[in-house]
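Trainee: Could you look at this predicted model? Sequence included:
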Amino acid sequence: MKRLHTWAIALSLVGIAIGLAGCDGNTTTNVGELEFTNPLHIPPLLEPTVDSEGEKRFTLTMQPGTTEFFEGKRTPTWGINGSYLGPTIRASRGDRVAFDVVNRLPERSTLHWHGMLLPAKMDGGPHQMIEAGATWKPHWTIEQPAATTWYHPHLHGKTALHVYRGLAGLFLIEDEESKKLPSEYGVDDIPIVVQDKRFKGDGTFHESMDLTPFGMLGDQILINGTYDPYLKITASQVRFRLLNGSNARAFQIGFSDDRSFALVGNDAGLLQEPVSLNRLLLSPGERAEIVVEFQAGEETILHSFAGEDGIGNGEFDLVKIVADRELAASAPLPSRLSAEPSIEASEDATVRKFVLTTESAINGKPMDMNRIDEVVPAGAREIWEISNRGWDHNFHIHDAVFTVLDKNGQPPAIYERGRKDTVFVPNGTTVRVAVEFGSHPDPETPYMYHCHLLYHEDSGMMGQFVVVEPGTEAQVSRRLSGSGMEHEH
């Protein structure tokens, strides 16, 4: 419980306001510095092999390499099936999927499927460690609606460093409803993975994960691993799948010309109908799907506007978008998107409360790999109340989908409605969510809930829960008998 608490003491001694990103109060920006000279890299779609029974098998290899973000400078990086980031996986609701996750890194890691509803042994959290040189073989059936999910390491104590070096990628779930939206990958269906970095003069990463009280806050932006990018588009409507893949920074997403766009999906699936916006906030780990209209020959910049002090302190140009002189006509946006019902909890639903502060803990307890903090019946709907009494945090729950009920008693922002698995919890805020859990009982293998600011997570702001057969909760041991992995350093 010491690491974040040490920051709090140090900042109070020197009289620095703890809400200031980078601890100097200045707004970090790249506006006016970019020339938009590099074509935006589109992560390739990973093709599976398909066996006689229809199971789709994918191979993902975690490996070290070097990447040229800046001309003439090679940055040591980690990637999946390449030197930086990983390929995009695409599968459909109802598919049976299997993976060979090969670890060619010089140390052990994990690979977690963020946003997936799946058995705990397949979740890829800190209990599913992949030793250097080993191969992990998870498999499951996709039993959830269309969504933009992602994958990244989740080893306790080193998640921040492993993600920062480049281990992450998108996992797209499709269904019949999602196919009514722009769906030609790389043409009118574009992934946008936003990450902030700090570079040294020789082009290597600055790797101090505890650079600020929030962790690493960078001053340069990579989009899909591309620095200073532009994107040429050829369709009149383009679907952007936005992922905040950063360690700590939040982004206020919009466009430089302040145009409106249609929000069509959140973390865990499509909205029931499109919502017109010109701004949305994404904290680390959150996703959003937007559809944007373009006119032939026009240009605009996907932009992150300056937010409040803390993890939103910064203003950045992200990627320049250049429309072709002739654009293919897109089908009209459907007025109804998803038939999935809203997640609601009954009046007598179980209520669980979680308090976040400046300590490396939840409810005063730092992460313990051998302790079960909560026991949840399979398929339950509960109300979780998350109160933040410290720095900016957010909150992610594995094997679950939730609806944000309110923030400090007020309705959530429009962009926070719909199906989610991660929510921003600013300092001084209490958030209530109605949570629906998965249906894979396993009393001996836990899922995680945690702050998704990765330095906070690594420092101990994480807890564990198991999903069990309803009615057996009292029989479940709150200790794992020697099955926990040690904390990585």
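Mentor: Good, I have the coordinates.
Trainee: from here on, contacts and neighbour counts on C-alpha atoms
Mentor: Will do.
Trainee: Am I right that residue 457 sits in a helix?
Mentor: Yes - under DSSP: H, G, I helix; E, B strand; the rest coil, residue 457 sits within a helix.
Trainee: What separation is there between it and residue 359?
Mentor: 11 Å (CA to CA, to the nearest Å).
Trainee: Over to residue 234?
Mentor: 49 Å.
Trainee: So which of these two has more stuff around it?
Mentor: The residue with more neighbours, out of residue 234 and residue 359, is residue 359; 25 against 20, by other CA atoms under 10 Å.
Trainee: what separates the more buried one from residue 98, distance-wise?
Mentor: 38 Å.
Trainee: ok, now residue 360?
Mentor: Counting by CA to CA - residue 360 and residue 98 are separated by 35 Å.
Trainee: related to what we said a few turns ago, what is in contact with residue 457 and residue 359 at once?
Mentor: The overlap between the contact sets of residue 457 and residue 359 (CA atoms under 8 Å, 6 or more residues apart in numbering) is empty.
Trainee: what about the lengthiest strand in the chain, distance to the chain center?
Mentor: Criterion DSSP state E: the longest strand present in the chain is strand 56-70. Centre-to-centre, strand 56-70 and its host chain are 19 Å apart (CA atoms, centre = their mean, to the nearest Å).
Trainee: now do stretch 423-432
Mentor: 17 Å.
Trainee: so how far does that stretch reach from one end to the other?
Mentor: 10 Å.
Trainee: Mind listing what's buried along it?
Mentor: The neighbour-count check on stretch 423-432 (16 or more other CA atoms under 10 Å) flags 423-427, 429-432 as buried.
Trainee: Helices of this protein, residue ranges please.
Mentor: 3-14, 159-165, 454-459 (DSSP state H).
Trainee: picking up where we left off before, check the buried residues of stretch 423-432 and tell me the two furthest apart.
Mentor: Greatest spatial distance in the buried residues of stretch 423-432: 427 and 432, 14.7 Å, computed using CA to CA.
Trainee: second one coming, line it up with the first:
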Amino acid sequence: MKAAEPTPGEQPGAARPGLTRRGVLAVAAGGLIAGTVVTLSGWTPLPKPILAPSGGGTRSPLPIPPLAEPEVAHDGTRIFSLTAQTGESRIHPGGPTPSWGYNGAFAGPTLRAAEGDRVRIVVRNELPETTTVHWHGMKLPAQYDGGPHQPIAPGEEWVAEWEVEQPAATCWYHPHTHGTTEAQVGRGLMGLFILQDELSEWSGLPVDYGVDDVPVLVTDRSFNADGSFAERERTAFGLLGDTLLVNGALSPTFEVTRQLTRLRLLNGSSARTYHFVVQGASMTLIGTEAGLLPGPAPINSVTLTPGERAEVLIELEPGQTAMLQSVPHSLGLLQSTSRAAGADDRFDVLELRAAASFDGPALAVAELSMLAAALPPPFETPDVTRSMVLTNNRINGATMEMSRVDQVVTLGARERWVVDNQHHLPHNLHIHNARFMIVSVGGEPPRDFERGWKDTVYVPPGRPVVIDVEFGRSSDPEWPYMFHCHWLMHHDMGMMGQFVVIDDTQEPPTAISTPAVRAANTAGGKHGAH
């Protein structure tokens, strides 16, 4: 095994920053214990440090979100129950942190289903405000998508039900309210939704959840002196935190007990990007957001913008230690803007410490069989080509309006989208009910970690991204899906549009009139005003 080579923007042999004046943070409960922290370059003219483990202090075991056990109905439907609720988490020495979670104080359980399963999810809202739950990365009927058109008022329940129609992937769920998504996600509302299929089950990939198949939800937060989340410390990018949390823990370590460990990486941050490398071991990409690759692909690094995911394999020998890190990287921005976005920061994320001896099967990356179907070539002749121009909190010159139809997609159409960021700030694009392949970025082929099925893509300023899009099998002229920037403050400020999917027998709608829109109109509210 060899350590990852230096990546673009990384300085080989760069010295680690020293300890901050905050020193050691005492952390308790939820698997968190004391951790040593270091300061790194910030993102404002007067740098504000990000706190991250130095590797020299006591580490806490990585908490593993519980795997939800569904009830199975007589017809085979897998029924999950989620309750959005308030709680307290022990993260900061100043005191308990008021937080939100699903079925707990922070974050939520991991849901798991397989292609062909019918799932029903009962969501109860015990929060003091309206919320929604969006199934990010899922193809499903629009009325169950969980966007702003499916609000759940305090004390109420909402039921989503659909048949899983897509192959193995690492999806996730989170609020998708109109105007308050960043705040609700920032308080802790998120969780993974793992999809499996027959091919991936037989491939030899690690599938023992929490043992060799490990969720890694990476987020950043800032805190007030009393331990509460600092929710008003925004930049032009949104909430950029000074403290790194992995599965809700500070300074975590994972005890490796198998030769191969599968990490399901999620960038759950509001605004920060991560450029992951592994020091002390090799890294192999096996999947992007919306599906597995046909076979393992050795990589040196992977960049994830907000909402993006990646599945990687780490191969260790008994007694070996490796470190997942985020290192400086280029977002294609002006240097001052890049620094302000946190792209110059370097910090440890997760220590991987192998046991003296392994249990379970001894399987190397080279022994894995085919993981997924071959990736398709670009469309020779797309049925439709759409232009998406990203500017300051606008897409194609407009901010979000819940009653407006921005695009109409015909069921089964092969679409090519050309996404052009004409703003100086970083933006990405997430499309609901879809997965896509990147054709080119600024006229160049996608990078090695972008060559797979995706549902969210980074769009550098001045470098148009061309994607070929595959939509789900449902059509409904009355209920819309969203496409939007996943920098959550930009999302909340209206950088979002809507599309409906119709079949050949349905008339394109001229406006959206869901119950949420009608209720707001009755109350005299105005959608999309920012």
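Mentor: Nice, I can see it. Everything numeric in this text was worked out from a predicted model, so none of it was measured.
Trainee: tm score of chain vs chain?
Mentor: Overlay of the two chains. TM-score (TM-score structural alignment, normalised by the length of the first structure): 0.91; 465 aligned residues with a CA RMSD of 1.9 Å.
Trainee: rewinding a little: compare residue 360 and residue 98 of the first structure and say which is more crowded by neighbours.
Mentor: It is residue 360, of residue 360 of the first structure and residue 98, that has more neighbours when counted by other CA under 10 Å, with 26 against 20.
Trainee: and that one, what pairs with it in the second structure?
Mentor: Residue pairing (TM-score structural alignment): residue 360 of the first structure is matched to residue 393 of the second structure.
Trainee: Ignoring the adjacent residues along the chain, who's closest to its match?
Mentor: Nearest residue to residue 393 of the second structure, sequence neighbours excluded (CA to CA, 6 or more residues apart in numbering): residue 495, at 4.4 Å.
Trainee: mind checking what the one you found lines up with in the first structure?
Mentor: Per TM-score structural alignment, residue 495 of the second structure is aligned with residue 461.
Trainee: Run a quick neighbour tally on its match.
Mentor: 30.
Trainee: can you check residue 447 of the second structure too?
Mentor: 12.
Trainee: Now check the first structure for the residue matching it.
Mentor: Match for residue 447 of the second structure (TM-score structural alignment): residue 413.
Trainee: Enumerate every residue touching the residue nearest the centre of the second structure.
Mentor: Central residue of the second structure (CA atoms, centre = their mean): residue 307, 3.0 Å from the mean position. Residues counted as contacts of residue 307 of the second structure (CA under 8 Å, 6+ apart) are 266-269, 456, 486.
Trainee: Please report the distance of the equivalent of it over in the first structure from residue 186 of the first structure.
Mentor: The alignment partner of residue 307 of the second structure in the first structure, by TM-score structural alignment, is residue 285. To residue 186 of the first structure, residue 285 of the first structure is 22 Å away according to CA to CA.
Trainee: Would you mind measuring from residue 152 of the second structure to residue 514 of the second structure?
Mentor: 14 Å.
Trainee: Over to residue 99 of the second structure?
Mentor: Counting by CA to CA, the gap from residue 99 of the second structure to residue 514 of the second structure is 31 Å.
Trainee: higher neighbour count, the two?
Mentor: The residue with more neighbours, out of residue 99 of the second structure and residue 514, is residue 99; 22 against 16, by other CA under 10 Å.
Trainee: what lines up against the more buried one once you look at the first structure?
Mentor: Under the alignment (TM-score structural alignment), residue 99 of the second structure maps onto residue 77.
Trainee: hang on, its match packs against residue 67?
Mentor: Yes - if you go by CA atoms under 8 Å, residue 77 of the first structure and residue 67 touch, sitting 6.4 Å apart.
Trainee: Now the common contact residues for those two.
Mentor: Joint contacts of residue 77 of the first structure and residue 67 (CA under 8 Å, 6+ apart) are 83-84.
Trainee: so how far is stretch 26-36 of the first structure from its chain's centroid?
Mentor: That offset, for stretch 26-36 of the first structure, works out to 24 Å (CA atoms, centre = their mean).
Trainee: typed the wrong thing, it's stretch 208-219 of the second structure
Mentor: Distance, centroid of stretch 208-219 of the second structure to centroid of chain: 14 Å (CA atoms, centre = their mean).
Trainee: Which residue numbers in the first structure does that stretch align to?
Mentor: Counting by TM-score structural alignment, stretch 208-219 of the second structure corresponds to 184-195 in the first structure.
Trainee: What residues of that stretch count as buried?
Mentor: 185-186, 188-195.
Trainee: Farthest pair within these?
Mentor: Most distant of those, by CA to CA, are 188 and 195, 21.9 Å apart.
Trainee: hang on, the earlier thing: among the helices of the first structure, which is the most enclosed?
Mentor: helix 454-459 (a mean of 27; mean count of other CA atoms under 10 Å).
Trainee: what's the mean distance for that helix versus the second structure?
Mentor: Compared with the second structure after fitting, helix 454-459 of the first structure deviates on average by 0.3 Å (mean CA distance after the TM-score superposition for the first structure).
Trainee: what's that helix packed up against?
Mentor: helix 3-14, helix 159-165 (3 or more CA pairs under 8 Å, 6 or more residues apart in numbering; DSSP states H and E).
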